[in-house]
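[1] Coordinates only, no sequence provided:
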């Protein structure tokens, strides 16, 4: 029996957060309708989304709040660690009128979100395979106020394959990080980091140095652990 009432689903999500592991899985799969692989693991986190799928070996740690999304997809071996706030404003709230948006977090194969990040999913946020949101306190902001039109706007953010976003970065709406890139600590990314294989740094972030593709993280052989 899948519960459809928004209020009851939120209450069940809160109950699942404090319930024992076997009961938590029952609530998530049987009552909330989430598709969770038998080898996937969910800690004591609040997860209140419309649709959720976890692949083999995927994991969510403790004390995360994930709410308001239409879709949460976690591919094989993807991970969300602890104390992250992943949020969206639902369509029925009356914001973002006439804005085409997908309220989603899409995590590709072997991607990782570490600890204490804020991820705004008012538009889609996608981590392509083996990319990492590393360190602490990065803000991923998909929505903004457009002063020219006096309206809220939302645009998707993509972090390219094998790219690393380090500590205390800010990613602004519409950002696309090229594959095999590193964004240095404290950087503010506005627009698109188009050149793959570069270190981006500064406010706003600019390519400052080409990376050595022989470094372990940038090679095709590495699996993130």
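    Done, it's in. Remember, it's a predicted structure, so these values are computed and weren't measured experimentally. Numbers count the residues shown, from 1 in each chain.
[2] going forward, measure contacts and count neighbours with C-alpha atoms only.
    OK.
[3] got the end-to-end distance for stretch 183-197?
    When the termini of stretch 183-197 are compared using Cα to Cα, to the nearest Å, they are 11 Å apart.
[4] ok, and for that stretch, which residues are buried?
    Residues of stretch 183-197 classed as buried by neighbour count (16 or more other Cα atoms under 10 Å): 183-193, 196-197.
[5] let's bring in a second one:
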């Protein structure tokens, strides 16, 4: 019943009443968050920071946790799913079927995020442009079955348009993954460098000026209040 009610409430237009209803259903949604019209199926819990935004027409499905820090944004027409985390024999971890976003991180539009093994964005991290694919699960050609390994985008790192991130990818702090690039399974992209190509390789040092991250930054209060404990099922 709770899951069905969550689905219905997420189809309402943004309002403080909507936020209150979601809190009644056990989600942590402050009044300063803006939650648009979205399709949500079988998501156990949302935890949104002050000033966070989930725009319209995103799909959230089969997730254990969506956690957004202060001032985060998820824009339009993204698919954020976690069904691969149900793979038989998967090792239980805190990352399975989760999306966790640090403060002031952003996911722009028309991206596909497979959160079965988990996706983690640091503070001021960006998945920008359109049509990037972040995959936290893949076929295991050595042992059979499925690899489940989180994709981690570090603090101030940027994934540009139309990229593919394979399971276990770690993008270091301040790195930039150029448009159209692909990382391989378990690749570590060195921080403060430009990476590009298929597969992505280190191209040159890069220093993204800190003022760049002030674009669209939430300017409201940043007092952090611990979210309430989720209701017992």
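    Yep, it's here. Keep in mind it's a predicted model, so treat the numbers as computed, not measured.
[6] Fetch the TM-score of the aligned pair.
    Scored against TM-score structural alignment, normalised by the length of structure 1, the superposed chains reach a TM-score of 0.87; 211 aligned residues with a Cα RMSD of 1.9 Å.
[7] before we move on, back to that, is it possible to get a markdown table of the buried residues of stretch 183-197 of structure 1 that adds distance to residue 132 of structure 1 and secondary structure?
    Listed next are those as a markdown table, based on distance: Cα to Cα, whole Å; DSSP: H, G, I helix; E, B strand; the rest coil:
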| residue | distance to residue 132 of structure 1 | secondary structure |
| --- | --- | --- |
| 183 | 11 | strand |
| 184 | 13 | coil |
| 185 | 13 | coil |
| 186 | 16 | coil |
| 187 | 15 | coil |
| 188 | 17 | strand |
| 189 | 16 | strand |
| 190 | 19 | coil |
| 191 | 19 | coil |
| 192 | 17 | strand |
| 193 | 16 | strand |
| 196 | 15 | coil |
| 197 | 15 | coil |
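[8] Tell me the one of those nearest residue 215 of structure 1?
    Residue 215 of structure 1 lies nearest to residue 197 out of the buried residues of stretch 183-197 of structure 1, by Cα to Cα, at 10.9 Å.
[9] So which residue is dead centre in structure 2?
    Geometric centre of structure 2, nearest residue: residue 99, 4.4 Å, by Cα atoms, centre = their mean.
[10] quick one: contacts for that residue?
    With contacts defined as Cα atoms under 8 Å, 6 or more residues apart in numbering, residue 99 of structure 2 is in contact with 65, 66, 67, 115, 118, 119, 120.
[11] Buried only: go through those residues for me.
    Buried by 16+ other Cα under 10 Å: 65, 66, 67, 115, 118, 119, 120, out of the contacts of residue 99 of structure 2.
[12] what's the closest of those residues to residue 48 of structure 2?
    Nearest to residue 48 of structure 2 out of these is residue 67 (Cα to Cα; 5.9 Å).
[13] Contact partners for the aligned partner of the closest one in structure 1?
    Under the alignment (TM-score structural alignment), residue 67 of structure 2 pairs with residue 73 of structure 1. Residues near residue 73 of structure 1 by Cα under 8 Å, 6+ apart: 52, 53, 54, 104, 105, 106, 107.
[14] let's go with 7 Å and repeat that
    Neighbouring residues of residue 73 of structure 1 by Cα atoms under 7 Å, 6 or more residues apart in numbering: 52, 53, 54, 105, 106, 107.
[15] before we move on, what about residue 190 of structure 1?
    Neighbouring residues of residue 190 of structure 1 by Cα under 7 Å, 6+ apart: 171, 172, 175, 204.
[16] Out of these, which sit inside strands?
    residue 171 (DSSP state E).
[17] Which among the contacts of residue 190 of structure 1 count as buried?
    Buried subset of those (neighbour count, 16+ other Cα under 10 Å): 171, 172, 175.
[18] A strand includes residue 161 of structure 1, no?
    No - counting by DSSP: H, G, I helix; E, B strand; the rest coil, residue 161 of structure 1 is not part of a strand but coil.
[19] roughly how far apart are it and residue 107 of structure 1?
    According to Cα to Cα, residue 161 of structure 1 and residue 107 of structure 1 sit 11 Å apart.
[20] So for those two, which residues contact both of them?
    Joint contacts of residue 161 of structure 1 and residue 107 (Cα under 7 Å, 6+ apart) are residue 128.
[21] who has more neighbours, the two?
    residue 107 (29 against 22; other Cα atoms under 10 Å).
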